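# I'll drop the sequence and a predicted model, then ask my questions.
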Amino acid sequence: MTLFVRLIPLLSIACAGLAACEPAKTPPARMLAVAKIDGVEISEPRLRLPPNGRDVTAGYLTLTNSSDKAQKLVGASSPKAQRVELHAHLKGADGMAQMRQVEQVEIPAKGTAVLAPGGLHLMVFGIKDPLKAGDSFPVELTFAGNRKVGFAMPVVENPSQKTEGDTGHGGHPH
């Protein structure tokens, strides 16, 4: 019995090792586009649930450009918000990162631009109706040349209950 008790940890390690070497049963899912325009695919859209009844939040997505020329995202809007702006975290003169509105987001030829927490993102101001996780939020993106494409962003929980709009926008004129 003592030998058996001593072998249990070794058997557990061996089984775990075999499981780790096992090939994946399914390949990773390809990002599915929710909208396309002139070679640009929009995928992984999500809008953070505004915290504490606020009407400001951030939206994120991935823009993949399959064309041979760079594309430019120049604006966004929603019938469910007063305004939607393109934002980025930029270093100020003091070296501190601050959120600022940007005029455009470039999507390189055969490349990708990711709008994600801590980087480029959409800022949504003046949300007209209260949102809850699982809702769909309509958004229209505008690309250079006044080319527009609309789609729905799912509203997702925000575990930290803090959005891009919680800091850096106090007294912000835009």
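Ah, there it is.

# going forward, measure contacts between C-alpha atoms and count neighbours the same way
Will do.

# now Gly126: how far from Ser12?
Between Gly126 and Ser12 the computed distance is 55 Å (C-alpha to C-alpha, to the nearest Å).

# Comparing the two, which residue is more hemmed in?
Gly126 (14 against 11; other C-alpha atoms under 10 Å).

# Name the residues of the helix or strand harbouring that one that are buried.
Applying DSSP states H and E as the criterion places Gly126 in strand 121-127. Across strand 121-127, burial judged by 16 or more other C-alpha atoms under 10 Å covers 121-125, 127.

# Could you point out which of these is nearest to Thr163?
Set against Thr163, the nearest of those by C-alpha to C-alpha is Met123 (9.5 Å).

# Remind me what the next helix-or-strand element following the strand holding Gly126 packs against, helices and strands.
For strand 121-127, the following helix or strand on the C-terminal side (DSSP H and E) is strand 136-143. When contacts are defined as 3 or more C-alpha pairs under 8 Å, 6 or more residues apart in numbering; DSSP states H and E, strand 136-143 packs onto strand 71-77, strand 147-156.

# Next up, a structure to set beside the first:
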Amino acid sequence: MLKKALLLATLCAGALNAAAHEYQAGQLHIDHPWSRAMPPVAPTIAAYFVVHNEGKTADRLLGADTPIAARAELHEHVHGADGMMKMQQVQAVDVPVGGEARFAPGGYHVMLFELNRHPALGERFPLTLHFEKAGDVQVEVAVQADAPAASVPGMKMEGEHKH
């Protein structure tokens, strides 16, 4: 009986660790930063989150950095002229007044290059987001097996892209 109780407590703790986490920076509200757990040989990982602008002025995400990677870039998926999905780096992402900037598989994301370590499933790692008006905001990115259910409505999740 005690073993079952300990197992249940361990499983619940893991579920709570993966539960949504939020950050507030002035008028910006950042929901559940996450990354998909990747094998140790993966050359890159991506981070996802949603930035809501609850204020009266627009803002822009200008970049990001993290101690687990030498380089972080803002990227987006776009449809090429040939109909194929491609990734491209963007210099900034607008966060409109009363709107949001959604970083999700198949859309905007923060790509992390030259990893000095691969965070494990259930772990969190720091990511600093650099906003034009709100300034620097440090968040903790939860490493998960799959995307949160609300991350990309109606979209089937596929593996991370390679560069």
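Sure, I can see it. Since this is a predicted model, take the numbers as computed values, not measurements.

# Got a TM-score for the two of them?
Between these two chains, after superposing, the TM-score reads 0.74 (TM-score structural alignment, normalised by the length of the second structure); 136 aligned residues with a C-alpha RMSD of 2.3 Å.

# Of all the helices and strands packed on strand 136-143 of the first structure, which one is nearest Gly111 of the first structure?
strand 71-77 (9.7 Å).

# And that closest one, what's buried?
71-77.

# Onto which residues of the second structure does it map?
Per TM-score structural alignment, the counterpart of strand 71-77 of the first structure in the second structure is residues 59-65.

# my guess is Ser136 of the first structure contacts Pro130, does it?
No: assessed by C-alpha atoms under 8 Å, Ser136 of the first structure is found out of contact with Pro130, at 11.8 Å.

# Settle it for me: which of these two has more neighbours?
Taking neighbours as other C-alpha under 10 Å, Ser136 of the first structure and Pro130 compare with Ser136 leading, 16 against 12.

# Contact partners for the residue positioned nearest the centre of the first structure?
Of all residues in the first structure, the one closest to the mean position by C-alpha atoms, centre = their mean is Tyr60, 2.6 Å from it. By C-alpha atoms under 8 Å, 6 or more residues apart in numbering, the residues touching Tyr60 of the first structure are 44-47, 114-117, 121-122.

# Aligned to it, what sits in the second structure?
Tyr60 of the first structure maps onto Tyr48 in the second structure, by TM-score structural alignment.

# Assumed that match was part of a strand.
Yes: counting by DSSP: H, G, I helix; E, B strand; the rest coil, Tyr48 of the second structure is located in a strand.

# That one - nearest residue in space that isn't next to it in sequence?
Phe103 (4.7 Å; C-alpha to C-alpha, 6 or more residues apart in numbering).

# one step back: and the match of strand 71-77 of the first structure, how far out from the chain middle?
The chain centroid and the centroid of stretch 59-65 of the second structure are separated by 13 Å under C-alpha atoms, centre = their mean, to the nearest Å.

# State the number of residues packed around the nearest residue to Ala33 of the first structure once chain neighbours are set aside.
With C-alpha to C-alpha, 6+ apart as the criterion, Ala33 of the first structure has its nearest non-adjacent residue at 4.5 Å, and that residue is Ser43. Using other C-alpha under 10 Å, Ser43 of the first structure is surrounded by 19 other residues.
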